[in-house]
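Trainee: got a structure for you, letters missing:
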């Protein structure tokens, strides 16, 4: 086994599947794919989770090839990983995937090993080692039918040993999350540059500029996610009622994209302004319709680039390219990405609620925000995205408090 690759399968019903296969023979690896089917897909995990598992397996089997560790053969003999092997596996999990797959040469003495420089961040390494530990436990139980109590204890100890070598799992830092939104001045400049015909517009061709202006407008006005935007269909927009529906469509049979964009959480109906409706209407009626392939599927945004995919639904990579082009307009534009619009939307929404006075209670505000963003009311995510605004309000409050102390004639902090 010299290389491992991911094979993507889209069935006639639209179901997406990923398999780990031998890159030379094209034969799927039996046990990793059995684990995918029975343990990951069987528990209704996402395609992204399967890809994360496959990446972990590429690291595991690359490590076993480099150090000549016959995992399946040893498991049948109940010969588990030694402590120095766990140490070596831990170090190997620090490698970027390309580097791990590229390490070739003679088999290395596992106790001596090779120097390893950490190339992946701690969360990635944590996920890899978790998947590997859980897979090796499962594999040990599969290959040892009805293991006795003593053997189960040995398997548990090995799994615990691997997991104990994971980097410490730190909570997601909230210190800078409120600052991930775009500065209001920068946001205004981005929207200005994205207008069709602007001299700094990075996109060439009027139809492409109109499409990308519509994309920027949706991100700006609604704060929707990238997957929700790419999942949008023509019939999801009611131009009479000025409403846009965000609908979940996992494993859609009419979506030709291998990496199908998905709605992450809750479905919802969002009102749209007359101006936003005009922008979207111009694109779908005057420009999208000129591509023959666009008439064969319902997805709103399509590929404009000449070639075999022209008129097909816009892909994740295509969306990434348009964002990269905008980031290249100026140095300060490097901060522009889809999720930054989402943070900015929440900041502006908080400002709008402030201007409304006491019309809404805090509980009602959180419910409204959760609905509009597609979060479950009990998730607590609304508070996270509102942190930037809360921070500003806290600063205003303490300054007001300090000014009050000053007016009272108190000259010290006592």
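Mentor: Looks like it came in fine. Given the structure is predicted, the values throughout are model-derived calculations rather than measurements.
Trainee: alpha carbons only for contacts and neighbour counts from here, please
Mentor: OK.
Trainee: Contacts only, for residue 216.
Mentor: Listed by C-alpha atoms under 8 Å, 6 or more residues apart in numbering, the contact set of residue 216 reads 191, 194.
Trainee: let's see it at 10 Å
Mentor: Neighbouring residues of residue 216 by C-alpha atoms under 10 Å, 6 or more residues apart in numbering: 190, 191, 194, 195, 210, 222, 223, 323, 338, 341.
Trainee: Tell me which helix or strand it sits in.
Mentor: Per DSSP states H and E: residue 216 is located in helix 206-222.
Trainee: Spell out the residue ranges of the strands in the stretch 101-250 of the chain.
Mentor: With strands called from DSSP state E, counting those that start in this stretch, the stretch 101-250 of the chain shows them at 237-238, 243-246.
Trainee: Can you say which of those strands is nearest to residue 42?
Mentor: Of all the strands of the stretch 101-250 of the chain, the one in closest proximity to residue 42, counting by C-alpha to C-alpha, is strand 243-246 (26.7 Å).
Trainee: which parts of that closest one are buried?
Mentor: Neighbour-count burial for strand 243-246, counted by 16 or more other C-alpha atoms under 10 Å, picks out 244, 245, 246.
Trainee: Pretty sure the last one sits against residue 231.
Mentor: Yes - with contacts counted by C-alpha atoms under 10 Å, residue 246 reaches residue 231, the gap being 8.2 Å.
Trainee: Comparison target below:
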């Protein structure tokens, strides 16, 4: 909730807009929070510029080109305190942030206008189109190159093995004190790692979503669930689906339900799988989003033999799952099999079929395969050069070395 800094009262339009994002449009907590920060920055700009947005909307004047330019310049810089700035990183972050913030503000203005003039549909559509065009002129262009960079969010196999080793309940590197919390938090990481599900999907799991006999977890959408006492209910952004799990993970989930979870009496009042185990008024309640992030932050402080997890997030494991899954593609040339693998990924991740989202989650794999292709090409070139003695050695099958099929083979 956004409050007025002067009188402490909630800001009317901003909070209704955020509520609609959360309740009706099924936006995640992080998305709503990001929108809230943008609306706060926009409100501060309006106050400092002495602009009454509601009066502008009533008069159908909105913001001028110059005002939007000034706004975009204010939103552009994220942090001026750093003395040394990585230019590439700086440009990338601010380009994306600026584009996103201007999109949020444009949508917010359009929503207010639609609320005032909902009856004049034709005129409203024309005006909103002009507003979007005006904002679009100030949005930086986002090139596809931003999706393929060296900022890998997935863990390397060695790092993943170390992480799983350190979160063992008996490990001396486990950052949690209570053995019950250690077991719960280990289970959180294991589910994220094995299924690749999102954090919101994890917190949304109920005991009834777990099938011990058939060994699967069901991801369901529960918007505005009356049984959920959390102020910010975790939301499922992807499609509903059933995720097969290993026998070992199934046994660990069952053990957690029968032992750690059942110890807390308030957990009997709801069916959510993960609960708050810290003593207090919310003990036994469903695990909150903020509590989940605290768990992840604590895990990110693990250091083992020079390996640090300072940039670790729960979402890293979704990227890691996709990287490991992509290794199945190695050596596969049959188009039908490749299509099958793509479809399985989309179903597993809860994406629509033929989704391009996999490109975002496959930075590490794509970069490794690209590097491998260049290395193989270098080997071919070196072999050709080494065998050339005044003339080309016709015994070298260059097409075969490069893996290029002839037209006859392609048929």
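Mentor: Cool, got the structure. Computed from a predicted model, the values in this text were never measured in an experiment.
Trainee: TM-score them against each other, please.
Mentor: For these two chains in superposition, a TM-score of 0.76 is obtained (TM-score structural alignment, normalised by the length of structure 2); 372 aligned residues with a C-alpha RMSD of 3.9 Å.
Trainee: Please enumerate the shared neighbours of residue 246 and residue 231 of structure 1.
Mentor: Counting by C-alpha under 10 Å, 6+ apart, the shared contacts of residue 246 of structure 1 and residue 231 are residue 263.
Trainee: Spell out which helix or strand contains residue 18 of structure 1, please.
Mentor: Residue 18 of structure 1 is part of strand 16-22 when elements are defined by DSSP H and E.
Trainee: returning to that earlier point: ok, the buried residues of strand 243-246 of structure 1 vs residue 18 of structure 1, which is closest?
Mentor: Using C-alpha to C-alpha, those come closest to residue 18 of structure 1 at residue 246, 26.2 Å.
Trainee: That closest one -> structure 2?
Mentor: For residue 246 of structure 1, the aligned position in structure 2 is occupied by residue 219, per TM-score structural alignment.
Trainee: next one: residue 69 of structure 1
Mentor: Using TM-score structural alignment, residue 69 of structure 1 sits opposite residue 51 in structure 2.
Trainee: tell me which element that match falls in.
Mentor: Counting by DSSP H and E, residue 51 of structure 2 is part of no helix or strand.
Trainee: circling back: out of the strands of the stretch 101-250 of structure 1, which comes closest to residue 134 of structure 1?
Mentor: strand 243-246 (35.5 Å).
Trainee: equivalent range in structure 2 for the helix or strand following that closest one?
Mentor: Downstream of strand 243-246 of structure 1, the first helix or strand assigned by DSSP H and E is strand 268-271. Mapping strand 268-271 of structure 1 onto structure 2 (TM-score structural alignment) gives residues 241-244.
Trainee: That stretch: average distance to aligned residues in structure 1?
Mentor: Stretch 241-244 of structure 2: mean distance to aligned residues in structure 1 after superposition is 1.7 Å, counting by mean C-alpha distance after the TM-score superposition for structure 1.
Trainee: And that stretch, how far out from the chain middle?
Mentor: Distance of stretch 241-244 of structure 2 from its chain centroid, counting by C-alpha atoms, centre = their mean, to the nearest Å, is 19 Å.
Trainee: got a list of what whichever residue in structure 1 pairs up with residue 157 of structure 2 touches?
Mentor: In structure 1, residue 157 of structure 2 lines up with residue 184, judged by TM-score structural alignment. Residues near residue 184 of structure 1 by C-alpha under 10 Å, 6+ apart: 190, 344, 347, 348.
Trainee: Going by neighbour count, which of those comes out on top?
Mentor: residue 344 (26 neighbours; other C-alpha atoms under 10 Å).
Trainee: Which residues does whatever helix or strand that one lives in contact?
Mentor: Using DSSP H and E, residue 344 of structure 1 sits within helix 338-355. Residues from elsewhere that reach helix 338-355 of structure 1 (C-alpha under 10 Å, 6+ apart): 177-184, 187, 215-227, 319-320, 323, 356, 359-360, 365, 369, 372-373, 382, 384-390.
Trainee: In ChimeraX, select just the buried ones from those.
Mentor: A single ChimeraX command selects the buried members of these (16+ other C-alpha under 10 Å):
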select :178,179,180,181,182,187,215,216,217,218,219,220,221,222,223,224,225,226,227,319,323,365,369,372,373,382,385,386,387,388,389,390
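Trainee: Among the contacts of helix 338-355 of structure 1, name the ones in helices.
Mentor: 184, 187, 215-222, 226-227, 319-320, 323, 365, 369, 372-373, 382, 384-385, 387-390 (DSSP state H).
Trainee: related to what we said a few turns ago, and the match of residue 246 of structure 1, how far from residue 225 of structure 2?
Mentor: Distance, residue 219 of structure 2 to residue 225 of structure 2, using C-alpha to C-alpha, to the nearest Å: 14 Å.
Trainee: Show me what residue 205 of structure 2 aligns to in structure 1.
Mentor: So residue 205 of structure 2 corresponds to residue 232, using TM-score structural alignment.
Trainee: burial measure for that match, as a count.
Mentor: Using other C-alpha under 10 Å, residue 232 of structure 1 has 24 neighbouring residues.
Trainee: Please enumerate the helices of the stretch 1-150 of structure 2.
Mentor: Assigned by DSSP state H, counting those that start in this stretch, the stretch 1-150 of structure 2 shows helices spanning 12-23, 29-48, 53-59, 65-76, 87-116, 121-136.
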